[in-house]
Structure formats: C-alpha cells, structure tokens
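Colleague: coordinates only, no sequence provided:
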C-alpha cells in the first residue's frame, strides 16, 4: 500500500505543476496582449 500512496502523491504533484504551468502561460499571454495594446495605442497616436 505504501507504493500506491507514493504514486498518488506523484500524480498530485504533477497536476499541481501542470496547473502552475497553465497559470504562467495565461499570465504571459496577458502580459503580451497588454504590451501589444500599448504598442497599438502609441502607434495610433503618431498617425
């Protein structure tokens, strides 16, 4: 039974890592979108 618990814990850690990755990816996408918006706005002001 001890080995089974280890596997379960490993899976949980893997899941936690995966959600962290997703969160990072989402925040990165958000940052990029924000940068692009600022860039577009400054580009529009120049014209």
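Modeller: Ah, there it is. All figures in this text were calculated on a predicted structure; none of them were measured in a lab.
Colleague: can we go C-alpha only for contacts and neighbour counts from here?
Modeller: Will do.
Colleague: the helices in this structure, which residues?
Modeller: Ranges of helices within the chain are 2-46, based on DSSP state H.
Colleague: second one coming, line it up with the first:
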C-alpha cells in the first residue's frame, strides 16, 4: 500500500470512528479503533 493510500485509509477510519457514537456500535468502534492504531503504527514505521 502506498503511503498516500495508507494516509487516506487512516483519514477515513478517523471519520468513521467519529460517527460511531451509538452504544450499540461499541464493539465496532473498539475494533475500528484498534485497526486505526495499527495503521498509525505502520505509518510511523514506514517513515522511519
């Protein structure tokens, strides 16, 4: 995945996470948050 693709994926995950405010979405939000953390770690690792 190109850096720009990863950046876009992170941006979209952040937007999606901000929309998951319903308590029924808690599990989805938790998993998305974990995926977002992993994507951010990958971005940082690729920088350096």
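Modeller: That came through fine. Just so it is clear, the structure is predicted and the values come from calculations on it, not from any experiment.
Colleague: OK, contacts around the one residue sitting closest to the centre of structure 2?
Modeller: The centre of structure 2 sits closest to residue 36, judged by Cα atoms, centre = their mean, with a distance of 2.5 Å. Counting by Cα atoms under 8 Å, 6 or more residues apart in numbering, residue 36 of structure 2 touches 10, 13, 14.
Colleague: redo that, cut-off 7 Å
Modeller: 10, 13 (Cα atoms under 7 Å, 6 or more residues apart in numbering).
Colleague: trace it over to structure 1, please.
Modeller: Residue correspondence to structure 1 (TM-score structural alignment): residue 36 of structure 2 is matched to residue 21.
Colleague: how close does its match sit to residue 3 of structure 1?
Modeller: 27 Å (Cα to Cα, to the nearest Å).
Colleague: same thing with residue 30 of structure 1?
Modeller: Taken as Cα to Cα, the span from residue 30 of structure 1 to residue 3 of structure 1 is 41 Å.
Colleague: sounds good, over and out.
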